[in-house]
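S.K.: I'll drop the sequence and a predicted model, then ask my questions.
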Amino acid sequence: MSDEEIQTMNRAAVVRTTPDRQPPAPAHVAPTWLGPVLIVGIVLAALNLRPAITSLGALFEETRTGLGMSGTVAGLITSVPALCFAVFGVTAPRLSRRFGPAAVVCAGMAAVATGLLIRPFATGAAGFLAASALSLAGIALTNVLLPVIVKRYFPDRVGTMTGLYSMSLAAGTSLAAAATVPLTAALGGSWRTGLLVWAVLALVAVLPWLPV
């Protein structure tokens, strides 16, 4: 066998034993719209974490009279927020692992909006209680997972985003407590209308989470 044939065989062996080198996979780049949309979504979600509670507090006597609630039922309604926070807050991490935190927050905001839309039209205490529980379940889920969203998508701005989230939560609490009675009077004086107003804010809060 000639030297030229030996060199050719060696080169072929090297080619066969050298693994194919694939180009590195490109790093995942988040779309440019994601950050601004998430900021809007976080602010709107935080604004909706308390109006379902504080708006009812402002009109509780009117609601109790309108639905003919007994003292026992009225006491039960005031205890529902703590119960829902305990029950549904515990399930939030499990749901987040299965569906993703953004999807659960979106579902939570949809639950808040649905409950707030239904409860002003309730004709009895049971229906009102069920609709309130639905809203509070959504609030409990969102309340647990918004900090998770902040840490996941804004790891370099956790302090800033947490401050923005906290200010929005406080603003929603104060706004519902202060504005519910004047809005009710301006819209005809019905407690049903006064409670229904806050469903609009909750519906708006769902929109940014849909593309996310």
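M.R.: Arrived safely.
S.K.: only C-alpha atoms from now on, for both contacts and neighbour counts.
M.R.: OK.
S.K.: wait, Cys84 touches Ala130, no?
M.R.: No: Cys84 lies out of contact with Ala130 (CA atoms under 8 Å); the separation is 11.3 Å.
S.K.: with neighbour numbers in mind, choose between the two.
M.R.: Cys84 (21 against 17; other CA atoms under 10 Å).
S.K.: and the more buried one, what does it touch?
M.R.: By CA atoms under 8 Å, 6 or more residues apart in numbering, the contact set of Cys84 is Ala133, Leu136, Ala137, Ala140.
S.K.: kindly recompute the last result at 6 Å.
M.R.: Ala137 (CA atoms under 6 Å, 6 or more residues apart in numbering).
S.K.: now the one 4 residues further on
M.R.: Taking CA under 6 Å, 6+ apart as the contact definition, Phe88 lies against Ala137, Ala140.
S.K.: distance of Met109 from Gly138?
M.R.: Noted for Met109: a distance of 6 Å to Gly138, by CA to CA, to the nearest Å.
S.K.: cool, Ser168 as well?
M.R.: Between Ser168 and Gly138 the computed distance is 17 Å (CA to CA).
S.K.: so which of the two has more stuff around it?
M.R.: Using other CA under 10 Å, the more surrounded residue of Ser168 and Gly138 is Gly138, with 29 against 20.
S.K.: chain neighbours aside, what residue packs nearest to that one?
M.R.: Gly108 (3.8 Å; CA to CA, 6 or more residues apart in numbering).
S.K.: on the three-state scheme, the one you found is what?
M.R.: Secondary structure, DSSP: H, G, I helix; E, B strand; the rest coil: Gly108 is helix.
S.K.: neighbours of it, how many?
M.R.: Gly108 has 26 neighbours, counted by other CA under 10 Å.
S.K.: next one: the one 4 residues further on
M.R.: Taking other CA under 10 Å as the neighbour definition, Val112 ends up with a count of 32.
S.K.: name the residues of the host helix or strand of Leu129 that are buried.
M.R.: Per DSSP states H and E, Leu129 falls inside helix 125-153. Neighbour-count burial for helix 125-153, counted by 16 or more other CA atoms under 10 Å, picks out 125, 128-151.
S.K.: structure B:
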Amino acid sequence: MSARPLWRGRALAVLGIVLCAFSLRSAVASLSPLIDLIAADFPLSSTVVGLIGTAPPVCFAIFGLATPSLERRLGLERVMLIALSAITVGLLLRALSVDAVTLMLTTALIFAGVGMGNILVPPLVKKYFPDLLGLMMTLYTTVMSVSTFVPPLIAVPVADAASWRLSLGLWSVFALAGLIPWIVMLVRARTVVPDAVPDAVSAPSTADADGRLDPVALATGPIQIAPTGARVFARLARLPLAWSIAIVFGTSSTMAYVSFAWLPSIVTGVAGVDATTAGLLLSLFAFMGLPSSLLVPVLVVRFQATRAIFLVAAVSGLIGLAGLLLFANAVTVWIWVALFGLLPMMFPLALVLISIRARTSESAVGLSSFVQSIGYLLAAAFPFLVGTLHDATDAWTAPLLLLAAVVVVVIPFGLIAARRRTVEDEWELRHGRW
């Protein structure tokens, strides 16, 4: 199937997905640099700060589980409106927080919207861009990477120049702008789904495991009624492929949230760097996700390089962790952090797999919810475990060994996720008709 130009008939969908992607990470990354400035206005205990740090993966998991039910009732676009509205309102209200309670409640509202948005974007990409999956997933994950490291760079300068409230609230502009394309599309009362199978049905022979649609199969292939969302989720829980993608996603999320919580402390402890350098090293870790976001989706969709990408990520992560554990000093720590920063390329890899390991956008919603909910639940535990191990041992050896063990454990799951088949294929091989 030949790909249509990206903008032809789909400009609003492109804008909606890009603005949503930016809001999903800027809403999270814009708070932590301002904690000290906020604490100067009202008390923030270490417990509150810890709960705010743990909240993202927990909220992402909870609301990720609820999103498929909402999507079945309202449709992808309407639920995206709800998600972006929650983010917009939450960002504005968080900027008006007067105490720790209101800060936590408004932050939870933001993360609820982000949790829904996380689930919705891969199916939306599959629905509107089945012929340009690689390009759109590249655009999506690249924007997410940029919106991860830009807010920490400008949050404090804006707060110093104006106030922390303006610094927190300005990101609502992007979420508000993200509402406009979806509103316009709904007002026009049309949904453009180029060359795609309707969500209500699934055609077993219409797509290969890399997301390419077969026009002959679309015209002649057998059609069967798709299972409901609850049945999809239950079936996914019985498939090694779905669990493997979830564990790959969870490993990437674990390394990201552990790093944002503890990497400055780790490099200070193992390499003796000062606080400023530790912050720059954290930015380096986040920046390493940008080239991965540019390359991974295209390499997977066009060249089926899933296994190679996964192994590069795992091996680089292990080398980086070993370097931090055994050979870190003020000079070499930059090398080890850069190598460790390649491990989260599993994040764009998992997002692409969500799109290409399902035949239809309906199945992709279920797979997205399953993968991200399980993954974020796994990720939620590790920042706490790392801190507990450090407190118990007064060293970073045990936490780094724990992270290395996680990477070793994920390797067989990554190899399973690399198999070129959809979840429907795997179900039919094991249990009969999907």
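M.R.: Received the coordinates, thanks. Just so we're clear, the structure is a prediction, and the values are computed from it rather than from any experiment.
S.K.: overall similarity of the pair, as a TM-score.
M.R.: Put the two chains on top of each other and the TM-score (TM-score structural alignment, normalised by the length of structure 1) is 0.80; 179 aligned residues with a CA RMSD of 1.5 Å.
S.K.: about what we covered before: where in structure 2 does the helix holding Leu129 of structure 1 fall?
M.R.: Against structure 2, the aligned range for helix 125-153 of structure 1 is residues 100-128 (TM-score structural alignment).
S.K.: average offset between the matching stretch and structure 1?
M.R.: Aligned to structure 1 and superposed, stretch 100-128 of structure 2 gives a mean residue distance of 0.7 Å (mean CA distance after the TM-score superposition for structure 1).
S.K.: can you tell me the element the spatially most central residue of structure 1 falls in?
M.R.: By CA atoms, centre = their mean, structure 1 has its centre lying nearest to Val105, at 2.8 Å. Here Val105 of structure 1, judged by DSSP H and E, is contained in helix 101-118.
S.K.: so which elements touch that helix?
M.R.: For helix 101-118 of structure 1, the packing partners by 3 or more CA pairs under 6 Å, 6 or more residues apart in numbering; DSSP states H and E come out as helix 125-153, helix 191-206.
S.K.: tell me how many other residues crowd the alignment partner in structure 2 of Val197 of structure 1.
M.R.: Using TM-score structural alignment, the equivalent of Val197 of structure 1 in structure 2 is Leu170. Using other CA under 10 Å, Leu170 of structure 2 has 16 neighbouring residues.
S.K.: how near is Leu170 of structure 2 to Asp99 of structure 2?
M.R.: Distance from Leu170 of structure 2 to Asp99 of structure 2, by CA to CA: 20 Å.
S.K.: burial count for Leu37 of structure 2?
M.R.: Residues lying near Leu37 of structure 2 (other CA under 10 Å) number 15.
S.K.: let me fix that, I meant to ask about Pro101 of structure 1.
M.R.: 24.
S.K.: now for the closest residue to Ala202 of structure 1 other than its chain neighbours: which residues touch it?
M.R.: Closest residue in space to Ala202 of structure 1, ignoring its immediate chain neighbours: Ala113 at 4.8 Å, by CA to CA, 6+ apart. Contacts for Ala113 of structure 1 (CA under 6 Å, 6+ apart) come out as Ala199, Ala202, Leu203.
S.K.: try it again at 10 Å.
M.R.: 48, 52, 107, 134-135, 138, 196, 198-206 (CA atoms under 10 Å, 6 or more residues apart in numbering).
S.K.: identify the residue of structure 2 aligned to Ala82 of structure 1.
M.R.: Using TM-score structural alignment, Ala82 of structure 1 pairs with Pro57 in structure 2.
S.K.: quick check: its match touching Ala380?
M.R.: Yes: with contact defined as CA atoms under 10 Å, Pro57 of structure 2 counts as touching Ala380 (5.3 Å).
S.K.: joint contacts of these two?
M.R.: Taking CA under 10 Å, 6+ apart as the contact rule, Pro57 of structure 2 and Ala380 both touch Gly250, Ser253, Thr254, Tyr257.
S.K.: so which of those is the most crowded?
M.R.: Neighbour counts for those (other CA under 10 Å) peak at Gly250, which has 27 neighbours.
S.K.: now do the closest residue to that residue other than its chain neighbours against Ile154 of structure 2, distance only.
M.R.: Spatial nearest neighbour of Gly250 of structure 2, excluding adjacent residues (CA to CA, 6+ apart): Gly375 at 3.6 Å. Per CA to CA, Gly375 of structure 2 is found 30 Å from Ile154 of structure 2.
S.K.: then Thr67 of structure 2?
M.R.: As defined by CA to CA, Thr67 of structure 2 lies at a distance of 32 Å from Ile154 of structure 2.
S.K.: which one of these two has more residues nearby?
M.R.: In this view Thr67 of structure 2 and Ile154 are compared by other CA under 10 Å, and Thr67 has more residues nearby, 24 against 14.
S.K.: the more buried one: which element?
M.R.: Assessed by DSSP H and E, Thr67 of structure 2 sits inside helix 46-74.
S.K.: ok now that helix, how far from the chain's centre?
M.R.: Centroid separation between helix 46-74 of structure 2 and its chain, computed with CA atoms, centre = their mean, to the nearest Å, is 13 Å.
S.K.: what angle sits between it and helix 100-128?
M.R.: Relative orientation of helix 46-74 of structure 2 versus helix 100-128 (axes from the mean of the first three to the mean of the last three CA atoms, to 10 degrees): 40 degrees.
S.K.: which parts of helix 46-74 of structure 2 are buried?
M.R.: By 16+ other CA under 10 Å, the buried positions in helix 46-74 of structure 2 come out as 52-65, 67-69, 71.
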